[in-house]
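A.B. asks: Any chance you can model this:
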Amino acid sequence: MMCIRDDSGTLRNGAQFSEERTRPNRNALCFNSTLYANARQMTANVSGTPRRLRPWYYPSLTVQIMIGLIVGGVIGWLRPEWGNAVYFLRDIFINLIKSIIAPLVFSTVVVGIAGAGALRKVGRMGIKALIYFEIVTTAALFIGLAVVNFTKPGVGVTLAPSNIDITKTIAQSHPRTLIETLVHVFPSSVIESMVHGDVLQIVVFAVLFAMAVSAIGEKGKPIIRAMESLSQVMFKFTNYVMMFAPFGVGAAMAHTIGTQGLRVLVNLGNLVLSLYLALIIFIVLIFGLVIFIVRAPLRQFVRAVREPAALAFATTSSESALPKAMQVMERIGVPKHIVGFVMPSGYSFNLDGSTLYLAMASVFVAQAAEATTGQHMGWDRQIMMMLALMITSKGVAAVPRASLVVLLATLNSFLPAGLGPIGVAVIFGVDELMDMGRTCVNLIGNCLATIVVARWEGEFDDERARVFGTTAEAELDLKSGDLAFADAVAQGD
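C.D. replies: Coordinates of the predicted model:
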């Protein structure tokens, strides 16, 4: 009989010792018997290829969201009055998502920086992120400028006075100056920042808080453990809220089609189509080039962003997709501290879709104004307008109707008095349809930014990316103790 000496030095029966040594690990990893049983089946098959855990007859969340979009669109088209009746479902979903953001972002940043000892990396990581943000948003501006000059959607559009009081719509807001933006990022009250959902202020406070936690050494360990638990709870809560996502996005689509229908595309269809053409070109050229340069795993990245991108598209809300996006980017191999820092910061400084939209919308109004003023805006003035947008488009995410605020302020500087508000009022009719596309691209851009910074820092986990979305991922999550992630994989998300 084979005997094995245990940790205390006592000789034990080999079979019994092996069984006793493995039992505690199994109990520690198995938060419920069903999930553990599933996880044990997550090994690779004979050929070594990981297998999917979700049964073929159980649709993924992406499929459920797409079904919700289609059903909602049909309801809004056939029964427009039903679109208004079910809109409250969209509001419930958005409110639930908003309740997740503050504790999730705060706990993720604190754990990522203080828990992982990444304090010295924050400054370097922030500089790299800002450099990438500026390069990509500048590319978005000039792609939008090129497409709008090629398709000329504003030619033939009349800038007639509108009944829409656009100044009331945007609440007399104005884009912040550089100094105002710098002052704004430092919160006077983190509670107020959480109430208003100001993600950038929450990130800044969380970074400073993490610095303080790291500075007190061992006494800060209980706080780190508490933040780790809070992060796991919020990711689990996100999984629960995502079950309601198909109903929320379906209600949002029913309302959009029911209230606006297709009639708004008759006069402004060229602008809408031009925007989506420009967004596709931007995704293929710029995002494709970035993915090639940083060697991002394309197939896994597409699989990771498809669900949060569908949420952002349907709800026209970046907030609705932020928790899910943070979760999947951690699962694909981006470290927690990079996800928690880069992605929320990107919602103020890396709005690729919104920046491209601003370039197109401003030139569209200038083209339409030419029939009224007889003045053609040449390339020199268009480039000057793009340079102005490079500054005014930064740090306005917290302003209501942020894109319209920036657009109106820019047009007032480059067009004769009175034409700016009229031009914005014309665009306002299709703004929600265009908002769907630009919000989706904003989300994809910020997800990609986390991979760029992670690769730049040499911290991207290629092994985790390789097994993302497969049954082997949940086995890895169980071993590392990421129960919320393992549960998400087990559900096929």
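A.B. asks: alpha carbons only for contacts and neighbour counts from here, please
C.D. replies: Noted.
A.B. asks: Ends of stretch 26-39, what's the gap?
C.D. replies: With C-alpha to C-alpha, to the nearest Å applied, stretch 26-39 spans 11 Å between its terminal residues.
A.B. asks: Of all the residues in it, which ones are buried?
C.D. replies: 29-30, 35-36, 39 (16 or more other C-alpha atoms under 10 Å).
A.B. asks: I'd assumed residue 111 was in a strand, is it?
C.D. replies: No. Residue 111: not assigned to a strand; according to DSSP: H, G, I helix; E, B strand; the rest coil it is helix.
A.B. asks: Was I right to think it contacts residue 339?
C.D. replies: No. Assessed by C-alpha atoms under 8 Å, residue 111 is found out of contact with residue 339, at 11.3 Å.
A.B. asks: Also this sequence, please, to line up against the first:
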Amino acid sequence: MVERGTSPERAGLPGRLMTAVRQLYVQVLVAIVLAIVVGLAWPGFGANLKPLGDAFISILKVLIGPIIFFTVVQGLAQISNLSKLGRVVLKAFVYFEVVSTLALLIGLVVGNVLEPGAGLHASGEVTDQIAGYEQAAEESGGIVHFLQDLIPDTFFSAFTEGEILQILILSLVFGVAALLLNEKVPTVMRLVAEGQQVFFKMLGFVMRLAPFGAFGAMCYTVSTYGSATLLSLFEFVLMVYATALVFVLVVLGGICALCGLSIFKVLRLIRDELVLVLGTSSSEVALPRLLAKLERAGCEKSVVGLVIPAGYSFNMDGTAIYMSMSVLFISHATDTPLSLGQQLGVLVVLLFTSKGGAGVSGLGFVKLSATLQSVKVLPIGGLGVLIGVDRFMSEVRSLTNLVGNTVATLAIAKWEKSFDAAKFHAYYANPVLDDPEPEEVSAAKV
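C.D. replies: As a prediction, the model looks like this:
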């Protein structure tokens, strides 16, 4: 019998189980486990479930553009002066470059010490599949093409095409204009605030489908690549995951410690988003919830709105680790040793090729192809060794990128004195967004 005043959720094991089941990360984890079983037992059926994962990601992408726009504009409108805007942008990009460069260096050091791929004597032959990646890399263009792509064809094309950087630039221009006009456009800003609330309410509805999306995506992965692929190149996969884990705990953990926070508390705070990314291999699916969650966890809206969207293209720590280690893996596997000077040359190229395109599963492989084409010191056919396990590398890239951008936002908010530690600890103790109910998932009131 439940005592008076005792919550049913706390009335023994059944109540605790029901409470756990309502948590999004638990639902997604269960879906992933079931997907692995289905994918291995009935691979033909599992491969046909790919549309479930694709549909979930597509629905979320519909919401990402407007949510970024409303969040950035509303945050900028609350900044009292443009000097603060300049400080936040400068600090963000200095942080991005320093930490992502450190991630590249760590990947190179680990690759040189542990020598992944040594003894494989792999062929450098360019297969049809490799040629496809090579063509995709060529079409992605260089730095000039990248800068040109920052300019949308029309105001709305950035939203229809889902280009995060273009949306961010439009949001910055619109937000700065609103800041300069100040109180002359109260109706517009009220619409922005209300629009943000509407889209977060829609997000709450969509997140109910997260377990189905993760189930479909993981079923396809396991069914397509099978148990043999899960075991092939296991050593290198484990090496990349271990390096990423060390980077998160030591480097990002050290940054958190400097800010007076625990990396373990940060990881627990975003556990829903981490599990969601694990199931879908796309960090983009976590972006809308992450914007709202960090704001509720004590970061000022203006900092969140600037750092998170920009970080999704310029602060890709997981991609940096993967690419630097993969370059050395191909070097060892194809018996093509790289001198220190050549490795430093590769590092310079990686500083550019590792940026942009976050959230797109498999794009890291195209970027790796672009890197090999740029340095021309390794056989591009060596990519064939990594094709079988790249799908599983996509997860570690996305997970590390997500943690890196979360820590970057907390750090920059702290250094900008735009972080409320008391609010963080209060939210950590009672994370409202951990409950996927749409009533709970809404934008902060203005």
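A.B. asks: How close are the two chains, by TM-score?
C.D. replies: The pair, once superposed, lands on a TM-score of 0.88 when counted by TM-score structural alignment, normalised by the length of the second structure; 426 aligned residues with a C-alpha RMSD of 2.8 Å.
A.B. asks: returning to what we had before: could you redo the buried residues of stretch 26-39 of the first structure as TSV and give each row secondary structure and distance to residue 231 of the first structure?
C.D. replies: TSV is the format used below for the buried residues of stretch 26-39 of the first structure (DSSP: H, G, I helix; E, B strand; the rest coil; distance: C-alpha to C-alpha, whole Å):
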residue	secondary structure	distance to residue 231 of the first structure
29	helix	18
30	coil	19
35	helix	20
36	helix	22
39	helix	22
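A.B. asks: Switch these over to CSV; also include distance to residue 242 of the first structure.
C.D. replies: As requested, these are arranged in CSV below (distance: C-alpha to C-alpha, whole Å):
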residue, distance to residue 242 of the first structure
29, 24
30, 23
35, 19
36, 22
39, 22
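A.B. asks: right, and out of those, which lies closest to residue 186 of the first structure?
C.D. replies: residue 29 (40.4 Å; C-alpha to C-alpha).
A.B. asks: thought that closest one was touching residue 479?
C.D. replies: Yes. Using C-alpha under 8 Å, residue 29 of the first structure makes contact with residue 479 at a distance of 6.6 Å.
A.B. asks: can you give me the helices for the stretch 201-350 of the first structure?
C.D. replies: 221-242, 245-260, 265-282, 288-294, 298-315, 318-331, 336-349 (DSSP state H, counting those that start in this stretch).
A.B. asks: quick one: the alignment partner in the first structure of residue 331 of the second structure from residue 414 of the first structure, how far?
C.D. replies: Aligned by TM-score structural alignment, residue 331 of the second structure pairs with residue 366 of the first structure. Distance of residue 366 of the first structure to residue 414 of the first structure, computed by C-alpha to C-alpha: 9 Å.
A.B. asks: do the same with residue 267 of the first structure
C.D. replies: 24 Å.
A.B. asks: And these two? Which one has more around it.
C.D. replies: residue 414 (17 against 14; other C-alpha atoms under 10 Å).
A.B. asks: If we ignore the residues flanking it in sequence, what's nearest that one?
C.D. replies: Sequence neighbours aside, residue 385 is the residue nearest to residue 414 of the first structure in space, at 7.3 Å (criterion: C-alpha to C-alpha, 6 or more residues apart in numbering).
A.B. asks: now do residue 427 of the second structure
C.D. replies: residue 297 (5.5 Å).
A.B. asks: wait, what's in contact with the one you found?
C.D. replies: 420, 423-428 (C-alpha atoms under 8 Å, 6 or more residues apart in numbering).
A.B. asks: Show me what residue 136 of the second structure lines up with in the first structure.
C.D. replies: In the first structure, residue 136 of the second structure lands on residue 172 (TM-score structural alignment).
A.B. asks: Tell me the secondary structure at the nearest residue to residue 349 of the first structure once chain neighbours are set aside.
C.D. replies: Among residues not flanking residue 349 of the first structure along the chain, residue 394 sits closest, at 5.3 Å (C-alpha to C-alpha, 6+ apart). Using three-state DSSP, the structure places residue 394 of the first structure in coil.
A.B. asks: Surely residue 394 of the first structure and residue 347 touch.
C.D. replies: No. Judged on C-alpha under 8 Å, residue 394 of the first structure makes no contact with residue 347 at a distance of 9.6 Å.
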